[in-house]
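J.: this one's sequence-less:
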């Protein structure tokens, strides 16, 4: 099934309580595409980099059967760069530096070879750019998944609400769900957000798992307890890539299969946080993924014996 991933391919510099990096490979589209490649071959990238971006990383995409025809390389310009420092709890961070560079004038170009898109993953970008991608596809994909963040809710809410109307699945974190809806209860927040257009809502809760909502149905997937978490950067994007990659590989977008896809995304995200950047994600084996999924199954499998009996009828 044809999958197109849109978002940033970038440089990051990260500091956590467990270490610090210089400039490393990052970007939403990078994590999404790598994660999806473990489930579906031939995924396609729409993004932009400068001529300072290393060719060996572009070759890595090709080696994983990820098309880079839609990856623009701007000569004489620099790649998007973000630097951040995580607090001790690893759930909050401070942005140290953001350099938009090529992203400031990014005009997403959809190659003819991408027009067979059946699954579209819109990674975190300006809502206007996300809308442009949808408008430039000749036919509507079978499934459109949108990721966004609180920044766009604060500075481009009207554009964001417009693109939300066009998608099938919205994925945001719990803080963003409360901001977008104005509700503190996540159940109430989900109910309000689902009236904005999407059929499904995923609320990511970091180390506390993820929730999937559709109408009155709710599914919860826990996060796997890990011994070491080095870098949460890209975990949400990895989750999204695993989620849509699994759906694209199966061709099944039912409620039951979306629950499976949530687990697949969670499993891959659990690898990403174990090392900095894409280091852990780029060389996984299918055996490692299968084992991690088995751990999720064991985590959520239980039987219950009722410690009481019905009272005898008199």
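T.: Here it is on my side, so go on. All of these numbers come straight from a predicted model, not from anything done at the bench.
J.: drop to CA atoms for contacts and neighbour counts, all remaining ones
T.: OK.
J.: Give the burial count for the nearest residue to residue 110 once chain neighbours are set aside, as a bare number.
T.: Among residues not flanking residue 110 along the chain, residue 70 sits closest, at 6.3 Å (CA to CA, 6 or more residues apart in numbering). Neighbour count for residue 70, taken as other CA atoms under 10 Å: 21.
J.: ok, now which ones touch residue 70?
T.: Neighbouring residues of residue 70 by CA atoms under 8 Å, 6 or more residues apart in numbering: 44-47, 109-111.
J.: Using JSON lines, lay out those together with secondary structure.
T.: Shown next, in JSON lines, are these (DSSP: H, G, I helix; E, B strand; the rest coil):
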{"residue": "44", "secondary structure": "strand"}
{"residue": "45", "secondary structure": "strand"}
{"residue": "46", "secondary structure": "strand"}
{"residue": "47", "secondary structure": "strand"}
{"residue": "109", "secondary structure": "coil"}
{"residue": "110", "secondary structure": "coil"}
{"residue": "111", "secondary structure": "coil"}
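J.: can the residues you listed go into TSV with extra columns for distance to residue 102 and neighbour count?
T.: Below are those laid out as TSV (distance: CA to CA, whole Å; neighbours: other CA atoms under 10 Å):
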residue	distance to residue 102	neighbour count
44	20	27
45	16	28
46	13	25
47	10	28
109	14	17
110	17	20
111	19	14
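J.: could those go into JSON lines alongside distance to residue 244?
T.: Shown next, in JSON lines, are the contacts of residue 70 (distance: CA to CA, whole Å):
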{"residue": "44", "distance to residue 244": "13"}
{"residue": "45", "distance to residue 244": "14"}
{"residue": "46", "distance to residue 244": "16"}
{"residue": "47", "distance to residue 244": "18"}
{"residue": "109", "distance to residue 244": "21"}
{"residue": "110", "distance to residue 244": "19"}
{"residue": "111", "distance to residue 244": "21"}
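J.: here's the one I want to compare it with:
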């Protein structure tokens, strides 16, 4: 049996307020790192979470994360207000409008990784946050052998493009969604976009396609390529955090395999596991479905996905 490798997930931990055509929920657990850490915990524990919350952050959210084997030693508590996001989804649930963003504790946040975590973390997950914060976290993760994964968003492509390129040069795996990939590379063709991003430094690139799955590119001659479908959902409640759950599950699966040099077959399997686990996130608001998910239900959905995608 492989020995799981230590994993650290850094990024935002937030209070979300989400409105869909069917419901309106407030004071939810949100943030890229919260979703990613929770998803990773299904494959490997403990997961070390690095982030910052304010004095108003609901204690039950932190208690839930700890109950899932997530270490909060790297979560800073501030006397300021927590990072908040409020948004609304359209009728087709594919488009959303951001009504309000309260940066609050993030405005002057400087990442602090506990020393013991930084020297031992073989898998480093840079969830969605500013490239400056990603570089701060990465500089404090000094394990001699490590595998670094990062996500990003359109905001950083627009206002911190140069620093984002600095991040890419240090990555083993870059994760980005389809619209952001087109914006970042200035090409409409995602096959071209994937190869162009490999040229920017990462050894591997995943382009998330939402309800249509994901694409994996690995550097080499020729470029290795894999296309995964998404799990077909009959009911979509709230897609918030699905991409972050995908990121975390992918990272957790790789860490559980016990090697910082996964081969293409393992990366391919990780993409599938990420897609399937992320599907659960969409079935309830916030992290509620992940909180009730058990290994039996996850394994059953993996088996079903395997059966409906083989011919």
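T.: Sure thing, it's come through. For clarity, every value in this text was computed on a predicted model and none was experimentally measured.
J.: in which helix or strand would I find the counterpart of the residue nearest to residue 110 of structure 1 in structure 2?
T.: Taking TM-score structural alignment, residue 70 of structure 1 has residue 74 as its aligned residue in structure 2. Assessed by DSSP states H and E, residue 74 of structure 2 sits inside strand 70-77.
J.: Quick one: distance of the next helix or strand after that strand to the chain centre.
T.: For strand 70-77 of structure 2, the succeeding helix or strand toward the C-terminus, using DSSP H and E, is strand 84-89. Offset of strand 84-89 of structure 2 from its chain centre (CA atoms, centre = their mean, to the nearest Å): 18 Å.
J.: contacts for the next helix or strand after strand 84-89 of structure 2?
T.: Counting by DSSP H and E, the next helix or strand C-terminal to strand 84-89 of structure 2 is strand 96-102. Residues from elsewhere that reach strand 96-102 of structure 2 (CA under 8 Å, 6+ apart): 82-90.
J.: before we move on, what about stretch 104-123 of structure 1?
T.: 1-8, 28-29, 32, 44, 46-48, 69-70, 129-130, 132-133, 136-148, 237, 241, 244, 248.
J.: filter the residues you listed to the buried ones?
T.: Among those, the ones that count as buried by 16 or more other CA atoms under 10 Å are 1-8, 28-29, 32, 44, 46-48, 69-70, 129-130, 133, 137, 140-141, 143-148, 237, 241, 244, 248.
J.: Helix or strand: which one has the counterpart of residue 276 of structure 1 in structure 2?
T.: In structure 2, the residue paired with residue 276 of structure 1 according to TM-score structural alignment is residue 285. Residue 285 of structure 2 is part of no helix or strand, with elements assigned from DSSP H and E.
J.: Spatially nearest residue to residue 285 of structure 2, not counting backbone neighbours?
T.: Nearest residue to residue 285 of structure 2, sequence neighbours excluded (CA to CA, 6+ apart): residue 238, at 5.2 Å.
J.: distance between the ends of stretch 43-63 of structure 2?
T.: Stretch 43-63 of structure 2 has an end-to-end distance of 20 Å (CA to CA, to the nearest Å).
J.: Which residue ranges of structure 2 form helices?
T.: 32-40, 59-67, 115-120, 131-139, 154-159, 161-168, 178-185, 190-198, 242-256, 264-281, 288-292, 295-308 (DSSP state H).
J.: can you pull the contacts of the corresponding residue of structure 2 for residue 154 of structure 1?
T.: When structure 2 is aligned by TM-score structural alignment, residue 154 of structure 1 is paired with residue 158. Shown here is residue 158 of structure 2, which makes no contacts under the criterion CA under 8 Å, 6+ apart.
J.: how many other residues sit next to the residue opposite residue 36 of structure 1 in structure 2 once aligned?
T.: Using TM-score structural alignment, the partner of residue 36 of structure 1 in structure 2 is residue 40. A count of neighbours around residue 40 of structure 2, defined by other CA under 10 Å, yields 30.
J.: Grab the nearest non-local neighbour of residue 40 of structure 2.
T.: residue 252 (4.1 Å).
J.: and if you look at residue 69 of structure 2?
T.: Excluding its sequence neighbours, the residue lying closest to residue 69 of structure 2 (CA to CA, 6+ apart) is residue 46, at 5.0 Å.
J.: any idea how far residue 246 of structure 2 is from the one you found?
T.: For residue 46 of structure 2 relative to residue 246 of structure 2 (CA to CA), the value is 18 Å.
J.: go on, residue 78 of structure 2?
T.: Counting by CA to CA, the gap from residue 78 of structure 2 to residue 246 of structure 2 is 29 Å.
J.: Between these two, point out the one with more neighbours.
T.: Using other CA under 10 Å as the criterion, residue 78 of structure 2 and residue 246 rank with residue 246 on top: 29 against 16.
J.: Could you tell me which residues make contact with the more buried one?
T.: Residue 246 of structure 2 makes contact with 36, 39, 271, 273-275, 277-278, according to CA under 8 Å, 6+ apart.
J.: Ok, residue 183 of structure 1 next?
T.: residue 189.
J.: In structure 2, what sits opposite it in the alignment?
T.: Taking TM-score structural alignment, residue 183 of structure 1 has residue 187 as its aligned residue in structure 2.
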